[in-house]
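Participant: below are the sequence and a predicted model; questions follow.
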Amino acid sequence: MSKGIVSVLRFTSLRLRLVVVFALVALTAAVSASGIAYWLNREAVLKRTQDGALNGFRQEMQNRAATLPPRPTQDELRRTAEQMASGTAGYSVLLVGERDAGKPIVGASNPDEFTLADVPSSLRTAVRTKRAVTDANMFPYHLFWQRTQRGSTPYLVGGTKIDGGGPTGYMFKSLAAEKADLNSLSWSLGIATGLAVIGSVLLAQVAATTVLRPVHRLGEAARQLGEGKLDTRLRVSGTDELADLSRTFNSAAASLQKRVADMSAREEASRRFVADMSHELRTPLTALTAVTEVLEDEQDSLDPMIAPAVALVVSETRRLNDLVENLMEVTRFDAGTARLVLDDVDIADQITACIDARAWLDAVDLDAERGIVSRLDPRRLDVILANLIGNALKHGGSPVRVSVRTELSERVAGDVGTDEEPETDSGDDTWEDAPEDSPEDSRAGEDLVIAVRDHGPGIPEEVLPHVFDRFYKASASRPRSDGSGLGLSIAMENALIHGGSITASNSTDADGRVDGAVFVLRLPRDASGIARELRTRGSRGGVEES
């Protein structure tokens, strides 16, 4: 399959197309020129030969055949035919006379070579036909000729009749020598055509190299530009179209580099502003939180007119505190400083602790076996679970069901059932320095899958692609809500830093009706190998082992 793809790519390459086009143009031109040259030479050779033979035959008919008596004998016809054929013209002669009316006699110079049967009937009819003498036609009989073939040898047959009742003469000349000359000419033209095609292919290779070298450099520069090397530039030489294209590329690359630099600077300034603002807000928020805690403790003893306002202050302060914490977490992800603190975690215990800490035990059903241990960051896993379960409780409907299972990772599952030996990656530190029979071996190549399902109205189809977007809220008419629009986004970032993912979809009942939303968290059971991945991506974050 791969060889076929490579051959197709080579066949459709620009170099091959240039060579084929040059070869076709050269072949067409050479064949046309050779065909025209062959046709012209053929007509010239045949015309020269037949004109010489026919003129000589006409002269012999006038000088010898015209001197015969009106009723010649067969011997006289034969001797005259031999005399006419004895010249340098190289043709045979046949004379036809009449001994009596309606009794023709034939005299041939060489009966073994040329007989009356070799003369086409159409030529004999034309020669014997008498025409009226006019100002435009001074003779009743004319000289006619025709090319014929005996076997593989071409011949010229000509004939005429002596005016005034003389004999009718026919000549028969072989054109074998002319055919041999024309065959030699055709071979010469064929060789010339082949040399022209070969020369055009070589010329096409040179032209393709000259044209494609700048194109290759342009493609390589575009690839480097796509890889993020924005300082890539082309060397410009000449004043042709390719030089103009190189200048345009350099101009576009410089403009792109400037825009990316400006955007990076603005993005960095924006992140710095959010981070600084979040840090600056933490100090007054700490004081506000302390005050709200005191007010909340004294809320029962406050004036009923003031209690609602105090409750609102407490609620909004907590909401603001959560928003600031979320913003700080987002800035850490954007800056690449988020870190994993790995530990062996019993997933069932971790989910139970998350639910218990938030007083959700009565609203959540847990389907998880004890003893499923994964090497993850427990704090970040808690953040993911809290956001997914809290979102299900807030926007879905009870009961919320959390189920846990393990599966082969997609990479390992793709190797199952193949005939080839799986390749080992000596640089993968997911299992680096692990003992041969260590517990990590049982987790290698496995994924932890946690599904959170509610029984609410589900997620609208137009909202599904945006549920993990920052600050996205399904209802634009309710911009103020309990959430900040960052929870699911932070959950996704925490999953990604583990090398995992989160997907959202709707579940349906037997009748095809939507009966809730399902969020599926997929994480590697051992996230140790993420360290090398983070370093490869150039992240400033990392992994800490505990």
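Facilitator: Now that the structure is in, tell me what you want to look at.
Participant: hey, let's count contacts and neighbours off CA atoms from now on
Facilitator: OK.
Participant: quick one: residues in contact with the one helix or strand residue 97 maps to.
Facilitator: Per DSSP states H and E, residue 97 falls inside strand 91-100. Here strand 91-100 makes contact (CA atoms under 8 Å, 6 or more residues apart in numbering) with 53, 71-73, 77-78, 81-82, 84-85, 104-110, 113-116, 166-174.
Participant: who are the neighbours in contact with residue 109?
Facilitator: Neighbouring residues of residue 109 by CA under 8 Å, 6+ apart: 78-79, 81-83, 85, 92-94.
Participant: again, but for residue 380
Facilitator: Applying CA under 8 Å, 6+ apart, the residues contacting residue 380 are residue 494.
Participant: pasting the second one now:
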Amino acid sequence: MLHLRPRGSHRLPESVRRGLTFWRRSIQARVVASTVLLSVVVISGVGWYLLRQTRDGLLDHRVDAVVAEANDETASARGRLEAVTGTDADVAGQLRELAEPIIQAGDARDFSVVLAGPTGDGGRIADGGANYTRGLDTSSVPAKLEEHFDDSSTTAWTYTVIRSTDRDGVTTERPGIAVGAQVQLPADGQTYTLYYLFPLGEQEETLALVSRALLTAAVLLVVLVAGMTWLVTRQVVTPIRMARQVAERLAAGQLQERLRVSGEDDLARLATSFNQMASNLQRQIRQLEELSRVQRRFTSDVSHELRTPLTTVRMASDVLHDARADFDPATARAAELLQTELDRFETLLVDLLEISRFDAGAAVLELDDVNLVDVAHRVVDATGPLAQQRRVQVVVRAPDHPCLAEADVRRIERVVRNLLTNAIDHTSTDRAGGDIVVTVAGDDHAAAITVRDYGVGLAAGEAAMVFNRFWRADPARARTSGGTGLGLSISLEDTHLHGGWLQAWGRPGEGAQFRLTLPRRAGGVLRHSPLPLVPVDVTEPVT
């Protein structure tokens, strides 16, 4: 059985995501964290080095002291044995007389003693017969120290763990130093080994005290470094944050916002430069706004003022055009040209008025459910005479079912009409396959119309310029449709008003394709188009 994971189950908890967002956005947090981390590494290294040097120094000093003390005790024992008469053959008695003073001295000076021997076979402590301090576990003497005296008689030492049991039966373990030295017993002439076990309790306490002091100092130092870093970075980051906030308000249109300048340091100079830049931008933006307002007012006024004389000229032109049969051929031709140019001039005034509405933000939509298939057929039928004049066939490829979008049908028809007349203008009539293809498609989120022609095409970079006002790819080329040069610009504004896309593709000698994409619902966000921008019959070059 297939088990599906619920949506969002892989997402991080809200607190973690907020923390990651804060980490990404706060340079102060990153600087403080990195400084603290580096400080911890450095302080840990220095502390480890100091602690190791302190430990080695304490142990070395203790080793020297206990070896000297063991040698003194061994020398005293040898002196006592030399004072014994040669006729004394009581081995056990001499061993007791040898061990008891040392054990008593050990009880007084906090060290333990083990007397083992004789050396050779059966001379190990574990074999029994050893004299040692009461309560001491003789296994505290390391075996490697015993093995040392199998083939050497020099004094030796090593670290060990001293195990002992007190009168209450409690067993304790303490780190210590074991020192071994040999003496010869007069009673039997054999060699016995004295083991001195010195605890390291004082050194252990001293090392713990030093460790606590170093740890406390390290924690205080890290906190101090973190606080200092936070204060230093705050002095730098706070003006930057203020500049960001002011920049955001400037971008939102609050052009009067400025940074507060205090002092004469680099940050103050930066704030001064920022304020000067904001003032220059404000002045230039206001100049551009004023120029734009004057331009819009000029376009609107000229368009309106020209309508009255245009009406008068239109009336006179209609009279001349109707009476052209009574004129000589030259005058009749002039009357026809006057009528044609007046039609184009009137269309230009209408387009200028529409552009002025877009510039003034006064354009509004009359939304309705529009079937783009019907729009395509109506526009193709309306431009049929122009296509026949240019001997161009227009083909519509559309699905059988409706392709709906919530839009202003008048504006959408104007966009498609401008695209189609532009394609007719630029389609070559002296080559085969010169048909214009209008394709309609849609899906659940968007609807699109493409207009594909096989004319002169567009050179590199012209696809972005084709929607500029009065722009022409070939200035010497005549406008057979009587266009004004504003059709594609108005189409782009109409498309943006719907929240859609109007894009162009072209290649010299292979024609061009324009694509109109609209969201299915007004206010929807476009993420893709149902139709490709590059025609399917074009092979892209391999790069």
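Facilitator: Sure thing, it's come through. If you're wondering where the values come from, they're calculated on a predicted model, not measured in any experiment.
Participant: coming back round to it: so which of the contacts of residue 109 of the first structure wins on neighbours?
Facilitator: Per-residue neighbour counts (other CA atoms under 10 Å) across these peak at residue 93, which has 30 neighbours.
Participant: now that residue: closest residue in space, sequence neighbours ignored.
Facilitator: residue 171 (4.6 Å; CA to CA, 6 or more residues apart in numbering).
Participant: which position in the second structure aligns with that neighbour?
Facilitator: Under the alignment (TM-score structural alignment), residue 171 of the first structure pairs with residue 196 of the second structure.
Participant: can you tell me the helix or strand for that match?
Facilitator: strand 191-199.
Participant: tilt between the longest strand along the second structure and strand 191-199?
Facilitator: Looking across the second structure with DSSP state E, the single longest strand is strand 171-184. Interaxial angle, strand 171-184 of the second structure versus strand 191-199 (axes from the mean of the first three to the mean of the last three CA atoms, to 10 degrees): 150 degrees.
Participant: and strand 171-184 of the second structure, what's buried?
Facilitator: Neighbour counts over strand 171-184 of the second structure (16 or more other CA atoms under 10 Å) mark 174-184 as buried.
Participant: which among those gets closest to residue 383 of the second structure?
Facilitator: Distance to residue 383 of the second structure across those (CA to CA) is lowest for residue 175, with 105.6 Å.
Participant: got a list of what the aligned partner of that closest one in the first structure touches?
Facilitator: For residue 175 of the second structure, the aligned position in the first structure is residue 154, judged by TM-score structural alignment. When contacts are counted by CA under 8 Å, 6+ apart, residue 154 of the first structure touches 147-148, 174-176, 179.
Participant: in the second structure, which of those residues remain in contact?
Facilitator: Retained in the second structure by both residues aligned by TM-score structural alignment, their matches' CA atoms under 8 Å are the following of the contacts of residue 154 of the first structure: 147-148, 174-176.
Participant: dump these to CSV, plus distance to residue 197 of the first structure and neighbour count.
Facilitator: Formatted as CSV, these follow (distance: CA to CA, whole Å; neighbours: other CA atoms under 10 Å):
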residue, distance to residue 197 of the first structure, neighbour count
147, 35, 15
148, 36, 17
174, 36, 19
175, 33, 20
176, 31, 13
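Participant: for the strand holding residue 196 of the second structure, packing partners?
Facilitator: Contacts defined by 3 or more CA pairs under 8 Å, 6 or more residues apart in numbering; DSSP states H and E place strand 191-199 of the second structure against helix 27-82, strand 112-116, strand 171-184.
Participant: again, 7 Å this time
Facilitator: Under the contact definition 3 or more CA pairs under 7 Å, 6 or more residues apart in numbering; DSSP states H and E, strand 191-199 of the second structure sits against strand 112-116, strand 171-184.
Participant: reformat those strands as a markdown table; add distance to residue 242 of the second structure.
Facilitator: Below are those laid out as a markdown table (distance: least, CA to CA, whole Å):
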| stretch | distance to residue 242 of the second structure |
| --- | --- |
| strand 112-116 | 74 |
| strand 171-184 | 62 |
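Participant: can you pull the buried residues of stretch 376-394 of the first structure?
Facilitator: For stretch 376-394 of the first structure, by 16+ other CA under 10 Å, it's 376-378, 380-393.
Participant: what do you get for stretch 351-364 of the second structure?
Facilitator: Residues of stretch 351-364 of the second structure classed as buried: 351-356, 358-359 (neighbour count, 16+ other CA under 10 Å).
Participant: neighbouring contacts of that stretch?
Facilitator: 296, 299-300, 303, 486, 490 (CA atoms under 7 Å, 6 or more residues apart in numbering).
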